[in-house]
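Asks: Next comes the sequence, and after it the predicted model I'd like to discuss.
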Amino acid sequence: MAQIDTLPPLREVIATHGLDAKKSLGQNFLLDLNLTSRIARSAGDLNGVTVLEVGPGPGGLTRAILAAGADRVIAIEKDTRCLPALAEISNHYDGKLEVISEDALKIDPTSLGISGPIKIIANLPYNVGTQLLINWITTENWPPFWTSLTLLFQKEVGERIVAKPGSKAYGRLGVLASWRCQSGMLFDIGPQAFTPPPKVTSAVVHLVPTHSPLPCDLNILEKITAAAFGQRRKMLRASLKSLGKPPEPLLETAGIEPTTRAEQVDVEGFVRIANAYAAS
């Protein structure tokens, strides 16, 4: 693939600024222009869109997003070593890139004053990716501030996000994601595409919010799924005892056999249990 802009190749940028990836920050830099451009395209039309990116590092995906036509990119980067490289990208793209030097886990994106359509596109740091996703899909206000999430995870995490009942990967994360979003795994990326190469395959996951999820109290649903999957090998009549209420009446109201295990219950079933709990 030809260069997407006239900025230096990413390997040269990394060498110039001494940006060796830090394991403590969960960094694995993606340098392949074909792949960064493919991720950006996977988010759909970016014209007129503000993109929120977490963990841009040396800016490979950032450049692909801007080259794909995004109106503006707000990048949150904790590693101050990356700021000079990102400043060069901002200058090249006429200030369309704004960098916030903070920890993404400590920032409320709704406080950033972003207007218009917002898409989140990111090669998330491995050590905080799952928590960031949970933060974005468990916001109290729904529909959320974002219109889609296009995220790069370890493939194992991606499988948990899109998992269906009955699969080994199905758990609390899959229930919450499926309750509020339509999600799918788009494609895998092998370790060799990264610097340094991780020990696992990665995958790009795309999520779009469901504007009218099944009515349910978020906090109660989180409580129910935490109890159920916290002891996933046990039947629900045993695993739900930690809720402090007799589980059998709740399960009867929800139309679920007490001998059922958590991995056998679909999203609708968990919503019925949560609503029975709230009514009791």
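Replies: Great, that's in hand.
Asks: Please count neighbours and contacts with C-alpha atoms only from this point.
Replies: Will do.
Asks: What strand or helix carries the most centrally placed residue in the chain?
Replies: Centroid-nearest residue in the chain: residue 133, 3.6 Å away (criterion: CA atoms, centre = their mean). Mapping residue 133 onto the secondary structure by DSSP states H and E places it in helix 129-137.
Asks: Over to residue 182?
Replies: Residue 182 belongs to strand 181-189 when elements are defined using DSSP H and E.
Asks: from what I can see residue 242 touches residue 227, true?
Replies: Yes - at 6.6 Å, residue 242 and residue 227 qualify as touching, with contact defined as CA atoms under 8 Å.
Asks: I'd like the distance between residue 259 and residue 251.
Replies: 10 Å (CA to CA, to the nearest Å).
Asks: neighbour count winner among those two?
Replies: Using other CA atoms under 10 Å, the more surrounded residue of residue 259 and residue 251 is residue 251, with 24 against 13.
Asks: Against that first model, consider the following:
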Amino acid sequence: MSESKQELGLTPLAGVVGKYGLDARKALGQHFLLDETLCARIALLPGDLTGRHVLEVGPGPGGLTRALLGKPLAHLTAVELDERAIAALAEVVAAHPGRLTVLRQDAMKFDGVAQLPAPRQVVANLPYNVGTPLLIGWLREAASWERLTLMFQEEVAFRITAAPQTEHYGRLAVLAQWVADCMVGLRLPPGAFRPPPRVHSAVVVITPHAEQPPPELFRAMERVTAAAFGQRRKMLRGSLKSLGGAEALLEQCGIAGERRAEELPVSAFDALARAVLARGGA
């Protein structure tokens, strides 16, 4: 352990799990990242965090938490449901007075926009079982976030960044790429975690566009993509029937009815969502 950590009074990261009985729990989607070098690499991906208010979800033993606190951020808020991790993180709170707040709370019920001042970012190794719904919630409020740096199972990362006419292209890719630039910043093998998951993981860096759709247009896009990809093997004239007037809708947007959802670029879904909204279907 380095002198700086000795001075801070922190238990070495590798010893936190044993000290606090933090065996990973499948029900909480836990896979802990205890490699300090990897944590430091992830903390670089959001870019300059000077003056930023950062939200971390599921900090667990606090590896990424410690790495983030090494940056000149304004404040770090960590939301954690596991009481054992709260005890482990108390060391980090004491070592960084006034810079870290740890809340025992369900992240699905935490309103980061209301709780964190701007400019705000999310940097998190997300629990596998809630990663996608958390992301969609943040995408709905993309205008309020400067950047999202999020670790997922690799397949989910591919679903976020996929291009049209590829295996992983679907609803999540359209929603994410419609409001943000999305790129994979780092891939991690199963052995990087304790316990190792069965799959690789990847960190996705999501940077919202300067201009964002209003909430009613986002809702229309959710409806359109849910219909289109809910029956993705069908032609669009069939999969969009639930929206009503599918043939007229497709003709209005200049999209052939025999095309399938995975063939359309994000711009085509944008046109469909705007058409649905214009006719009062949000």
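Replies: Everything's here; your move. These numbers were taken from a predicted model, which means no experiment stands behind them.
Asks: Could you get me the TM-score between them?
Replies: Taking TM-score structural alignment, normalised by the length of the first structure as the basis, the two superposed chains have a TM-score of 0.94; 275 aligned residues with a CA RMSD of 1.6 Å.
Asks: picking that back up, helices or strands up against the strand holding residue 182 of the first structure?
Replies: Strand 181-189 of the first structure sits against helix 155-162, strand 202-209, with contacts defined as 3 or more CA pairs under 8 Å, 6 or more residues apart in numbering; DSSP states H and E.
Asks: Turn these into a markdown table, columns for mean neighbour count.
Replies: Formatted as a markdown table, those follow (neighbours: other CA atoms under 10 Å):
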| stretch | mean neighbour count |
| --- | --- |
| helix 155-162 | 21 |
| strand 202-209 | 22 |
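Asks: now the ones you listed as CSV including distance to residue 72 of the first structure?
Replies: Listed next are those as CSV, based on distance: least, CA to CA, whole Å:
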stretch, distance to residue 72 of the first structure
helix 155-162, 27
strand 202-209, 20
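Asks: Tell me which of these sits nearest to residue 57 of the first structure.
Replies: strand 202-209 (17.2 Å; CA to CA).
Asks: Is the residue of the second structure most remote from its centre within a helix or a strand, and which one?
Replies: Distance from the centre of the second structure peaks at residue 248, with 35.6 Å (CA atoms, centre = their mean). Assigned by DSSP H and E, residue 248 of the second structure belongs to helix 246-252.
Asks: matching residues in the first structure for that helix?
Replies: Alignment of helix 246-252 of the second structure against the first structure: residues 247-253, by TM-score structural alignment.
Asks: same question, stretch 97-110 of the second structure
Replies: Counting by TM-score structural alignment, stretch 97-110 of the second structure pairs with residues 94-107 of the first structure.
Asks: Other residues contacting that stretch?
Replies: 54, 66, 71-80, 83, 86, 89-90, 128, 132 (CA atoms under 8 Å, 6 or more residues apart in numbering).
Asks: switch the cut-off to 10 Å
Replies: By CA atoms under 10 Å, 6 or more residues apart in numbering, the residues outside stretch 94-107 of the first structure that reach it are 50-56, 62-63, 66, 70-80, 82-83, 86-91, 112, 128-129, 131-132, 135.
Asks: So which of those are in helices?
Replies: 62-63, 66, 83, 86-91, 129, 131-132, 135 (DSSP state H).
Asks: Could you dump these into JSON lines with distance to residue 98 of the first structure and neighbour count added?
Replies: Listed next are those as JSON lines, based on distance: CA to CA, whole Å; neighbours: other CA atoms under 10 Å:
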{"residue": "62", "distance to residue 98 of the first structure": "11", "neighbour count": "31"}
{"residue": "63", "distance to residue 98 of the first structure": "13", "neighbour count": "25"}
{"residue": "66", "distance to residue 98 of the first structure": "12", "neighbour count": "24"}
{"residue": "83", "distance to residue 98 of the first structure": "11", "neighbour count": "20"}
{"residue": "86", "distance to residue 98 of the first structure": "9", "neighbour count": "24"}
{"residue": "87", "distance to residue 98 of the first structure": "9", "neighbour count": "16"}
{"residue": "88", "distance to residue 98 of the first structure": "11", "neighbour count": "15"}
{"residue": "89", "distance to residue 98 of the first structure": "10", "neighbour count": "23"}
{"residue": "90", "distance to residue 98 of the first structure": "7", "neighbour count": "19"}
{"residue": "91", "distance to residue 98 of the first structure": "10", "neighbour count": "11"}
{"residue": "129", "distance to residue 98 of the first structure": "21", "neighbour count": "21"}
{"residue": "131", "distance to residue 98 of the first structure": "23", "neighbour count": "10"}
{"residue": "132", "distance to residue 98 of the first structure": "20", "neighbour count": "15"}
{"residue": "135", "distance to residue 98 of the first structure": "22", "neighbour count": "12"}
